[in-house]
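A.B. asks: quick one, fold the following:
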Amino acid sequence: MPLSPTPLPLPALTLPLPALPPLPPSPAPEPLGVPEFAPLRVRGGAHRLRRAMRRRRRALAAALAMAAAALAASGARGADGPELVSAPVRIADAATVRLLRPGDRVDVVATANSAARVVASGVRVAEVPRGPATDGGALVVLAVPRATAADLAGAGAESRLAVTLC
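C.D. replies: I've put the predicted structure just below:
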């Protein structure tokens, strides 16, 4: 029969603590009185802040007005380049024009005598008038720079025009 080990009781270790003498009573210091004084009143603080903010806004408005005047006097235009004009163009294939929507980007190609050349590249469709389609094609209005409008008018007079969607 196997013997199971039984735990042996351990003696409790208690160390005696030395007795400390009681602390002598220390008297609390006498409270110091706060002398009476009139309340402090800060005057004009909010008014000064408002006045400073008003001056800062006026300076900013003046600087913006001067910048706008300088831009107007220099004749500077927006960052989007040359002035755009509306150019009505008759496209030979009326079915192609029915696919176009305002805002689309197209390339205009002129074809004459089996030769093709790009007249305008990446121009925006401004409007697609819904009129009767004829054998001569359909009309589309493009937003193009003034020089490109002249090229389109010349190409439309001497050749057939087609568009490709970009």
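
A.B. asks: okay, CA-based contacts and neighbour counts for the rest of this
C.D. replies: Fine.

A.B. asks: ok, now how distant is residue 129 from residue 57?
C.D. replies: If you measure residue 129 against residue 57 using Cα to Cα, to the nearest Å, the figure is 49 Å.

A.B. asks: so residue 106, which of the three states?
C.D. replies: Residue 106 falls in the strand class when you classify it by DSSP: H, G, I helix; E, B strand; the rest coil.

A.B. asks: and this one, so I can compare the two:
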Amino acid sequence: MGRARGRLGRAVRRKRRAASAGLAVVAAALAVGGTDAQASRGAAPPEVKPSPAAVRMVSAPVRIADAATVRLLRPGDRVDVVAAERTGPPRVVASGARVAEVPAPDQGVGDGGALVVLSVPRDTARALVGAGAVARLAVALC
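C.D. replies: Modelled structure (predicted):
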């Protein structure tokens, strides 16, 4: 019986030592790494920046000068939109824009071209509107 008690006592002491060592490691990790409790003690919380994927997409109707090119497009296609002004070289206004819709051709519209609806970030939509007002727009499939 005495032997069993001795073994039991040693086992309990070993478990206490292991538990104490584990608690010491956890305490050291918390002391080095800090906790979120620091933010509640007056420190400013970390600034959260939106991820690039969180950019809001909008639908931008764009009139493309070549109607035949627009007829080749299907929803889901990716295109680059190029603005060709009378002065200066052509410039890419939107890169990798997703085609959202290709409306049916308008009958009786005299200004030529064809309409396509692109899904683009809001800033790119503004650039497309501005470019469409002063230049002829073309698309290239990506």
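
A.B. asks: quick one: the strands in the second structure?
C.D. replies: Under the criterion DSSP state E, the second structure contains strands at 57-64, 78-84, 91-101, 114-121, 136-141.

A.B. asks: got those as CSV, with mean neighbour count and distance to residue 12 of the second structure columns?
C.D. replies: What follows is the strands of the second structure, written out as CSV (neighbours: other Cα atoms under 10 Å; distance: least, Cα to Cα, whole Å):
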stretch, mean neighbour count, distance to residue 12 of the second structure
strand 57-64, 19, 63
strand 78-84, 20, 68
strand 91-101, 18, 67
strand 114-121, 22, 65
strand 136-141, 19, 73
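
A.B. asks: so what does residue 112 of the second structure match up with in the first structure?
C.D. replies: In the first structure, the residue matched to residue 112 of the second structure (TM-score structural alignment) is residue 136.

A.B. asks: I should have written residue 79 of the second structure there, sorry.
C.D. replies: Looks like residue 79 of the second structure aligns to residue 106 there (TM-score structural alignment).

A.B. asks: residue 93 of the second structure too?
C.D. replies: So, by TM-score structural alignment, residue 93 of the second structure is matched to residue 119.

A.B. asks: isn't its match up against residue 152?
C.D. replies: Yes. Contact status for residue 119 of the first structure versus residue 152: in contact at 6.5 Å, counting by Cα atoms under 8 Å.

A.B. asks: contact partners for residue 23 of the second structure?
C.D. replies: Taking Cα atoms under 8 Å, 6 or more residues apart in numbering as the definition of contact, residue 23 of the second structure has no neighbours.

A.B. asks: hang on, the earlier thing: wait, isn't the match of residue 112 of the second structure in contact with residue 92?
C.D. replies: Yes. Counting by Cα under 8 Å, residue 92 is a contact partner of residue 136 of the first structure at 6.0 Å.

A.B. asks: between the two, which has more neighbouring residues?
C.D. replies: residue 92 (21 against 12; other Cα atoms under 10 Å).

A.B. asks: any idea how far the corresponding residue of the second structure for that one is from residue 74 of the second structure?
C.D. replies: With TM-score structural alignment as the criterion, residue 92 of the first structure lines up with residue 65 in the second structure. To residue 74 of the second structure, residue 65 of the second structure is 17 Å away according to Cα to Cα.
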